[in-house]
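A.B. asks: Structure for the following, please:
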Amino acid sequence: MIRCILFWLSLLAVPAQADAIRLVDDAGQILEFSQPPHRIISLAPHLTELLFAVGAGAQLVGVDSASDYPHAAQALPRVGDASRINFERILALKPDLVIVWVGGNRAVDIHGMKKMGIPVLHTQATRLDDVARLLRLLGRASGHAGEGETAARAYSVRLEAQRVRAGKKPPVSVFYQVWDRPLMTVGGTHWISDALALCGARNVFADLRALAPMVSREAVLRRMPEMMMSGSDAPDMRRQWQRFASLPAVKNRAFVRVDADVLHRLTPRLIEGVAGLCAAVAPYR
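C.D. replies: Coordinates of the predicted model:
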């Protein structure tokens, strides 16, 4: 009889153990939770969107000032932005996990939260495939591993469906202008470079390692891009470049603006941005 009771008690203990979480974040830090975090703060808009995508939206108690998607995120308390974090507001929200973007959030702010004893999950993201990886990571971190896995697989399938098969023609050379003053582009480690390659194009500054390097006008002219692209959040580039008649992009009248809201964020909606990018490249292939 006693053995029977002990057996059933051991079964009752299994769900509590199953809720325990142990994972390694993108900084190599090990995080352990006896149960899924119930009060999460996100400090980047793409992280907020990813958390909603894995079913953890109800666990969010605070976000950065740029988190505007999905609509429910707009009602959440704001705790700062990439340039400054309000530590008092964060403490008042009593988070049991803060999720940060290494490179997007200031190192001093991340260090400050860790000094206050707040568990911090570090994430990094630079490539298209990072969306699926982060969906899995944030799914596990929030206690929604199954939803994270499902969302990750769906994203990967949709991304692969966008891939343009290599043809006999060389890829279209593209200059992607992030901003005009200073003149900025994307380097080879940026997901937009990945997206261009997937669409049958080539970033003319793919040899640069920085995510968003500054370049000179002369450097752009030397690389002779066949297309010039920019996000919808940047100034129109036509006026700046049309006077350079020898530039292939000018001859081709190949100036394209794409939806920055979906292309510039590493979330499942990035598929829409990639689709728009591929559609823009297609007429010039």
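
A.B. asks: contacts and neighbour counts: CA atoms only from here.
C.D. replies: Will do.

A.B. asks: Going along the chain, name the helices of this structure.
C.D. replies: 2-18, 45-53, 87-92, 107-115, 130-141, 145-161, 191-198, 217-223, 238-241, 248-252, 260-263, 270-281 (DSSP state H).

A.B. asks: now the ones you listed in a markdown table, with mean neighbour count and distance to Asp68?
C.D. replies: Shown next, in a markdown table, are the helices of the chain (neighbours: other CA atoms under 10 Å; distance: least, CA to CA, whole Å):
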| stretch | mean neighbour count | distance to Asp68 |
| --- | --- | --- |
| helix 2-18 | 10 | 33 |
| helix 45-53 | 24 | 7 |
| helix 87-92 | 13 | 19 |
| helix 107-115 | 14 | 22 |
| helix 130-141 | 23 | 18 |
| helix 145-161 | 17 | 20 |
| helix 191-198 | 23 | 21 |
| helix 217-223 | 13 | 34 |
| helix 238-241 | 12 | 30 |
| helix 248-252 | 17 | 35 |
| helix 260-263 | 18 | 10 |
| helix 270-281 | 20 | 15 |
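
A.B. asks: Nearest to Val204 among these would be which one?
C.D. replies: Across the helices of the chain, Val204 has its closest neighbour in helix 217-223 (6.4 Å, CA to CA).

A.B. asks: Against which helices or strands is the closest one packed?
C.D. replies: Helices and strands touching helix 217-223, by 3 or more CA pairs under 8 Å, 6 or more residues apart in numbering; DSSP states H and E: there are none.

A.B. asks: Please provide the structure for the following sequence as well, for comparison with the first:
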Amino acid sequence: MRVVSLVPSLTEAVALTRPEVLVGATDWCTHPDGLDVDRVGGTKYPDLDRVLALRPDLVLLNEEENRRADADALVAAGVPVRVTFPRTVPGALTELGDLVTALGVTTAPDWLVAARRAWADPPRPATPRRAVVPVWRRPWVVLGGNTFAGDVLRRLGVVNAYADDAERYPRPTLDEVRARDPELVVLPDEPYRFTADDGPESFPGVPYALVSGRHLTWYGPSLAEAAALLTDQLAGAR
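C.D. replies: Below is the predicted model:
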């Protein structure tokens, strides 16, 4: 089997489960450390000629991270694709289990066992906190409803102020965000790299927590440590 992954989360999953089958990944696939495979460009605009040159038996994609046009082009070229799109933690764990099976592995790898255990009963505060979760600025983009990251936070006791929004990633003005009167602002370090300056500058007087964007949005092996790490980071709100 020869696998090309266009999804950083799944690249890490394959590399830690059956590293010998992973022959290609995107430039954004940064985990595990020292990953040594052919690179095929970005997630949004991969070099499909380079993908095809690797003669993959399977290409891994995500409905949100990758373009439908690239998936269609690969299918038209006769390449099997596997498209994921988890919106909840249980959904992600199910899709990861299915991927492991598709890789020909009959026993759940240690990282998947640990992830299932970690999210079976994650830590959460006694009193949920109402928060806004910016994921970009210039323009401002916040986490809306029906998102994987939103479900991660909900399970850790964070109530997303935009959870009921019809848009998965609303684009309110900063004044509109402030008008939601959040009790907490959650600032991830990716895809936009928020820093400690962004909290008091944009949301004066509101506690903010800097969190790992990878552990908030990736749905691979990082899930095994995400619950504990994010809980600590949220508890450090200042």
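
A.B. asks: Quick TM-score on the pair, please.
C.D. replies: Comparing the chains after superposition, counting by TM-score structural alignment, normalised by the length of the second structure, produces a TM-score of 0.88; 232 aligned residues with a CA RMSD of 2.1 Å.

A.B. asks: circling back: mind checking the helices of the first structure for the one nearest to Val178 of the first structure?
C.D. replies: helix 260-263 (9.8 Å).

A.B. asks: Which residue range of the second structure does the closest one align onto?
C.D. replies: Aligned using TM-score structural alignment, helix 260-263 of the first structure spans residues 213-216 in the second structure.

A.B. asks: After superposing, tell me the mean distance of that stretch to the first structure.
C.D. replies: Stretch 213-216 of the second structure: mean distance to aligned residues in the first structure after superposition is 2.2 Å, counting by mean CA distance after the TM-score superposition for the first structure.

A.B. asks: rewinding a little: dump the helices of the first structure into CSV; add distance to Ser173 of the first structure as well.
C.D. replies: CSV is the format used below for the helices of the first structure (distance: least, CA to CA, whole Å):
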stretch, distance to Ser173 of the first structure
helix 2-18, 51
helix 45-53, 28
helix 87-92, 45
helix 107-115, 36
helix 130-141, 24
helix 145-161, 21
helix 191-198, 9
helix 217-223, 9
helix 238-241, 16
helix 248-252, 9
helix 260-263, 19
helix 270-281, 10
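
A.B. asks: Relative to Leu266 of the first structure, how far out is Ala72 of the first structure?
C.D. replies: Counting by CA to CA, to the nearest Å, the separation of Ala72 of the first structure from Leu266 of the first structure is 19 Å.

A.B. asks: More neighbours: which of those two?
C.D. replies: Residue environment comparison for Ala72 of the first structure versus Leu266 gives the larger neighbour count to Leu266, 24 against 12, counting by other CA atoms under 10 Å.

A.B. asks: For that one, list the residues it contacts.
C.D. replies: Counting by CA atoms under 8 Å, 6 or more residues apart in numbering, Leu266 of the first structure makes contact with His46, Ala125, Leu128, Asp130, Val131.

A.B. asks: what's the residue lying closest to the third one once chain neighbours are set aside in contact with, if anything?
C.D. replies: Counting by CA to CA, 6 or more residues apart in numbering, the nearest residue to Leu128 of the first structure once its immediate chain neighbours are dropped is Trp191, at 5.2 Å. Taking CA under 8 Å, 6+ apart as the criterion, Trp191 of the first structure is in contact with Thr126, Arg127, Leu128.

A.B. asks: Map Lys115 of the first structure onto the second structure.
C.D. replies: The pairwise alignment with the second structure assigns Lys115 of the first structure to Ala76, based on TM-score structural alignment.

A.B. asks: Gln240 of the first structure now?
C.D. replies: Residue mapping for Gln240 of the first structure onto the second structure gives Ser202, with TM-score structural alignment as the criterion.

A.B. asks: Which residue comes closest to its match once chain neighbours are left out?
C.D. replies: Excluding the flanking residues, the one nearest Ser202 of the second structure by CA to CA, 6+ apart is Leu174, at 7.8 Å.

A.B. asks: now do Arg154 of the second structure
C.D. replies: The shortest distance from Arg154 of the second structure to any residue other than its chain neighbours is 7.3 Å, reached at Asn160 (CA to CA, 6+ apart).

A.B. asks: same question, Ser193 of the first structure
C.D. replies: With CA to CA, 6+ apart as the criterion, Ser193 of the first structure has its nearest non-adjacent residue at 5.8 Å, and that residue is Asn203.

A.B. asks: contacting residues for the aligned residue in the second structure for the one you found?
C.D. replies: Using TM-score structural alignment, the partner of Asn203 of the first structure in the second structure is Asn160. Asn160 of the second structure is in contact with Arg130, Ala131, Val132, Val133, Leu143, Gly144, Gly150, Leu153, Arg154, counting by CA under 8 Å, 6+ apart.

A.B. asks: change it to 10 Å
C.D. replies: Contact criterion CA atoms under 10 Å, 6 or more residues apart in numbering gives 129-133, 142-145, 150-151, 153-154, 182, 184-186 as the residues in contact with Asn160 of the second structure.

A.B. asks: what about it, distance to Gly145 of the second structure?
C.D. replies: Where Gly145 of the second structure is concerned, Asn160 of the second structure sits at a distance of 8 Å (CA to CA).

A.B. asks: Contacts only, for Val274 of the first structure.
C.D. replies: 128, 159, 162-163, 192, 194-196, 198-199, 258-259, 262-263, 280.

A.B. asks: which residue lines up with it in the second structure?
C.D. replies: Taking TM-score structural alignment as the alignment basis, one finds that Val274 of the first structure is matched in the second structure by Ala227.

A.B. asks: Return the distance of its match relative to Val23 of the second structure.
C.D. replies: 30 Å.

A.B. asks: what's the closest of the contacts of Leu266 of the first structure to Ala13 of the first structure?
C.D. replies: Closest to Ala13 of the first structure, out of all of the contacts of Leu266 of the first structure and judged by CA to CA, is Val131, at 34.6 Å.

A.B. asks: List the contacts of the closest one.
C.D. replies: Residues in contact with Val131 of the first structure (CA under 10 Å, 6+ apart) are 46-47, 50, 125, 137, 151-152, 155-156, 265-270.
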